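Participant: Next input, structure requested:
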Amino acid sequence: MKHSLYVALLVAASLLSYAFVLPAYAAIEPAEHQQHQHHYYCPMHPEVTSATPGSCPKCGMFLITKEPDTAEPETEHKQHTDAHMPPAAQKIFEQPIASLESVVDPSVNSKTPLQTTKYICPMHPHVVSDEPGNCPICGMNLEKVAVAEPHQDVVVGVSGGMQQALGMRSHVVTKSSLSRQVNTIGTVQYNENSIGHVHTRATGWIETLTVHNVGQQVKKGQLLYELYSPELVNAQDDYTQALDYLKQDKQRGRVLLSKARKRLALLGVDEEVIHRLEKTGETIYRVPFYAPQSGFISELTIRHGMYIQPGDTLFEIVNLDSVWVIADVFENEQSWLTEGRKVSVSAAAQGLFDIDSNIDYIYPELDPVTRAMRVRIKLNNMQDKLRPGTLVDVTLYGQPKQDVLTVPTEALILTGRENRVVVQRSDTSFASVPVKIGMMAQGKAEVLDGLNEHDKVVVSGQFLLDSEASIQGSLQRLSGVGKQTNTDAHQH
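Facilitator: As a prediction, the model looks like this:
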């Protein structure tokens, strides 16, 4: 009896548990099923989901499948991003990727003459159609684009408000003078034309030496050394004998006196020594020799008591009243440099700036290692501040060109194959045109072809306009084969 009662209680408990558990499972199952039913979403608008295949109601793109476990994080991230994004930015990101309505004013393009209308897929630009529809590849709505005729410039319209937002600036093409210039480094060197060498023309011994070290300053006419030379003594005796013979035979004496005087001069005897010999008639055994120019001693090879002979270099005297600056110019800048062109030299360490001079000489050979050409500049040394070996800044100016069309270099769009600028046709229309560029210097570029005087070129914000013009230019090239391209896309 007890056993039957125990079994009955177990059966009743089991029935009660099923009564409570089954409704809970019934409530949970629809929620799980609801989570797994949205298997399709739009690639351009991830918040658009569906349980069945179809097209996005916003852009018309085909819905694609997704994994259930990755759908929820993406949706949460999208909602979190949208919550912190400004309304203006949300509006921009909600537009199709190829829509340029925020930059390009469609009303301006529509008013441009000689334009046709094409429809293009933002995701597949090669899909071009003459009528609105959907892309056969991805299903997106085709965007309407105005295309100019092939022989017309591609004109892009930008509203005034958008021009202010992009910070667009324009510059008027004018004629001006333009000259090339190159900045380089130069080295100060001796003026080789002002280097003087002191040699002896007779053998003898140094009796008195007044110069004792290299770098010593000397002045013109200053005593350098005294020389005892038997040859000079004999030449003086011959001169005094000619003076005596002149008293006996004036005609014959004049000839002998002229020859004796010339001999002393050729041996290097100073004119003052000869005059002294004429007045006193006494032989000078220690013949003095004087500095031929002012400067400083750069080379000294003798000492007191040394024996010297012709051919020996006794002194080297350098005058620093003028110096040379040797500057290196690279190979691509050599063609427009000529002798006599203007040069500006600055030595900031010495407090010298913008010293004007000219190109004195262009050396004919190039450096075999650096492929550089040497240019020589002659400068007047102001207060002897420029010393040999000093590095200076050199600016070389080329031949200027007068009355040439110039534009700022910042207006150029350099692609490697061609140069382009964006020209402002009217207040709200712009066109990208190719130009041929010549000389570029001083922040300006010479325009050889493609622009006229008084044209307006964009110097800020032109790259976005050039990109839009390139897209429309591509549509021009595709417009002739639009039907064939569209047919191929359908086949794909």
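
Participant: CA only for contacts and neighbour counts going forward, please
Facilitator: Fine.

Participant: can you map out the helices along the stretch 101-250 of the chain?
Facilitator: Along the stretch 101-250 of the chain, the segments classed as helices by DSSP state H, counting those that start in this stretch run 106-111, 160-166, 230-248, 250-266.

Participant: among the ones you listed, which is the most enclosed?
Facilitator: helix 230-248 (a mean of 17; mean count of other CA atoms under 10 Å).

Participant: and it, what other elements does it pack with?
Facilitator: On a contact count with 3 or more CA pairs under 8 Å, 6 or more residues apart in numbering; DSSP states H and E, helix 230-248 meets helix 250-266, helix 271-280.

Participant: so how far is that helix from its chain's centroid?
Facilitator: Helix 230-248 has its C-alpha centroid displaced from the chain centroid by 75 Å (CA atoms, centre = their mean, to the nearest Å).

Participant: Need the contact partners of that helix.
Facilitator: Outside helix 230-248, the residues within contact range by CA atoms under 8 Å, 6 or more residues apart in numbering are 202-204, 252-254, 256-257, 260-261, 263-264, 267, 277-278, 281, 283-285, 287.

Participant: try 10 Å
Facilitator: Outside helix 230-248, the residues that touch it by CA atoms under 10 Å, 6 or more residues apart in numbering are 201-205, 250-264, 267-269, 274, 277-278, 280-287.

Participant: Check the spacing between V323 and I317 real quick.
Facilitator: 14 Å (CA to CA, to the nearest Å).

Participant: Who has more neighbours out of the two?
Facilitator: I317 (26 against 23; other CA atoms under 10 Å).

Participant: One more sequence to fold, the one below, so I can look at both together:
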Amino acid sequence: MNRAILMSLVVAALAAAVGAGFTGGRVLHGTSVMSFTTAAASETTTAPIYYRDPDGKPFYSLTPKRAEDGRAYRPVPPAADVSFDDPAHEKTKVEPPDAKVGKHKIKYYRNPMGMPDRSPTPKKDSMGMDYIPVYEGEDAADGSVKLSPGKIQRTGVQSERAAPRVIRTLIRAPGTIQLDERRISVISMRTESWVQKVMNVTTGSAVKKGQPLMEIYSSAISSAAADYISTINLSIPASMERYGRGSRQRLMNLDVPDAAIVAMEKSRMVPIAIEWSAPRDGIVLERNAIEGMRAQPGDVLFRVADTSLVWAMVDIAERDLGAVRVGQRVIAKARSFPERAFSGKISVIYPQVNRETRTARVRVELSNPDLALLPDMYVDAEIDTGNPAPVLAIPESAVLDTGARQSVLVDKGEGRFEPREVKLGQRGNGYVEVREGLHDGEPVVVSANFLIDAESNMKAALKGFSEAGSQP
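Facilitator: So this is what the prediction gives:
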């Protein structure tokens, strides 16, 4: 009889024994040991349940049998503690499963559905679910929760120590390029004038300060110039002091360029047309001057802007406004030049929030030496709001946020976890600053913490139910 057939016979014998009132039987993992215990001491005198090889070999029989050498198989009574392995293997005794778990004993069994019901012995609820054992030390008064090593391994609990870290927080926001309004010049006439000539300058042309733009004739300017020339032609110094300064001021009040006034002083002649020049280096944004046209006071003939320094108008979300400060460094990247980074600083935070977009506008000054940034161009800005000084920080995954409060689970060792409320600060790079509630080096749970928190809450509720039920 081979081993498989004999093992089948043994299983059949065990089933027959259970039907006759036999209880007990624990099978260790593998083929190491099987132990059988009787349900009562009175059954120790019952008939053997099977017969085994006299030498301890893995041969069995349900009826009396003899080996090849003529020796009879040994009867195995229900109370025997028999090893099914080779005789060289030692027998192993297994304690009842509810005797001990690790170093802690079972105190009671709780309802699996969270009802305030306890039992000193194993039992099932109305749906057939087993009551859950509660071990010594699991229902600690400090609110901590105790998990077995097996449960910790199955749930994947991991911890990380709180430590000083530098938290770098980047706020990303879109923006557009605008001209620096302090670097825009408008050329307009202060008296009725006629455009005699326009130089070869068009919209978009780059001009230098003092470069001629047009020639203007104005009777008011010519009259003021003649008065000034006549004054400086007088040889009496007192007249020059008394009248010359006032005559020159008339020309300046008419916004005649300084270069044209100096040319009059040198030539001592009144020109027919006055040459108008660019007031600054920049780009011609607007040209309305046309040869022969009549210009009324206030008409804009040219508009010139210096674009070597521009503004980035960035829209910051309302929730990020508390982290933004004047002077913070900003990196802007134009969508036209994604490989380039333009550096600047926040100069102004506008005191108004857009009611539709819930954003506030900040102004960033950007250097634009090669004039690559153009007005109304889109940019993506990154604002570094981090603190260069290290702060006590933990991973963001360790925080249990209920909205009203934030807490973490502190790993106290030996499977015990203590919930603790904390006060948090800035966030960045996957970490969050802890301002109150933790000390440097304390380990906190960073994974499976929601499962531990759920079990802790359930135990607290059960304890509350039990205390309420015990009151008269």
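
Participant: on that earlier part again, any chance of the helices and strands packed on helix 230-248 of structure 1 in CSV, with distance to E231 of structure 1 too?
Facilitator: What follows is these, written out as CSV (distance: least, CA to CA, whole Å):
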stretch, distance to E231 of structure 1
helix 250-266, 10
helix 271-280, 15
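
Participant: Quick one, which of the helices of the stretch 101-250 of structure 1 gets closest to A469 of structure 1.
Facilitator: Closest to A469 of structure 1 of the helices of the stretch 101-250 of structure 1 is helix 106-111 (CA to CA; 11.5 Å).

Participant: Please report the distance of the aligned residue in structure 2 for L232 of structure 1 from T307 of structure 2.
Facilitator: Under the alignment (TM-score structural alignment), L232 of structure 1 maps onto I221 of structure 2. When distance is defined by CA to CA, I221 of structure 2 is 32 Å away from T307 of structure 2.

Participant: So G443 of structure 1 sits against Q181, correct?
Facilitator: No. Counting by CA atoms under 10 Å, G443 of structure 1 sits too far from Q181 to count as a contact (11.2 Å).

Participant: more neighbours, these two?
Facilitator: Q181 (20 against 10).

Participant: For the stretch 351-492 of structure 1, which segments count as strands?
Facilitator: 352-366, 372-380, 391-397, 401-408, 413-414, 419-424, 429-441, 444-449, 456-460 (DSSP state E, counting those that start in this stretch).

Participant: Please produce a markdown table containing those strands, extended by mean neighbour count and distance to V145 of structure 1.
Facilitator: Listed next are those as a markdown table, based on neighbours: other CA atoms under 10 Å; distance: least, CA to CA, whole Å:
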| stretch | mean neighbour count | distance to V145 of structure 1 |
| --- | --- | --- |
| strand 352-366 | 14 | 57 |
| strand 372-380 | 20 | 54 |
| strand 391-397 | 20 | 50 |
| strand 401-408 | 18 | 31 |
| strand 413-414 | 16 | 24 |
| strand 419-424 | 22 | 20 |
| strand 429-441 | 18 | 15 |
| strand 444-449 | 18 | 30 |
| strand 456-460 | 22 | 23 |
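
Participant: got those strands as JSON lines, with distance to P132 of structure 1 columns?
Facilitator: Shown next, in JSON lines, are these (distance: least, CA to CA, whole Å):
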{"stretch": "strand 352-366", "distance to P132 of structure 1": "67"}
{"stretch": "strand 372-380", "distance to P132 of structure 1": "63"}
{"stretch": "strand 391-397", "distance to P132 of structure 1": "60"}
{"stretch": "strand 401-408", "distance to P132 of structure 1": "42"}
{"stretch": "strand 413-414", "distance to P132 of structure 1": "34"}
{"stretch": "strand 419-424", "distance to P132 of structure 1": "31"}
{"stretch": "strand 429-441", "distance to P132 of structure 1": "26"}
{"stretch": "strand 444-449", "distance to P132 of structure 1": "40"}
{"stretch": "strand 456-460", "distance to P132 of structure 1": "34"}
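
Participant: Mutual contacts of V323 and I317 of structure 1, please.
Facilitator: S194.

Participant: can you tell me how far V166 of structure 2 sits from K345 of structure 2?
Facilitator: In this view, V166 of structure 2 and K345 of structure 2 are 21 Å apart by CA to CA.

Participant: P351 of structure 2 now?
Facilitator: Look at P351 of structure 2 and K345 of structure 2: by CA to CA, they are 18 Å apart.

Participant: just V201 of structure 2 next, same as before
Facilitator: Distance, V201 of structure 2 to K345 of structure 2, by CA to CA: 34 Å.

Participant: same question, G204 of structure 2
Facilitator: 28 Å.

Participant: T191 of structure 2 now?
Facilitator: The gap separating T191 of structure 2 from K345 of structure 2 is 42 Å, by CA to CA.

Participant: just V256 of structure 2 next, same as before
Facilitator: Distance from V256 of structure 2 to K345 of structure 2, by CA to CA: 38 Å.
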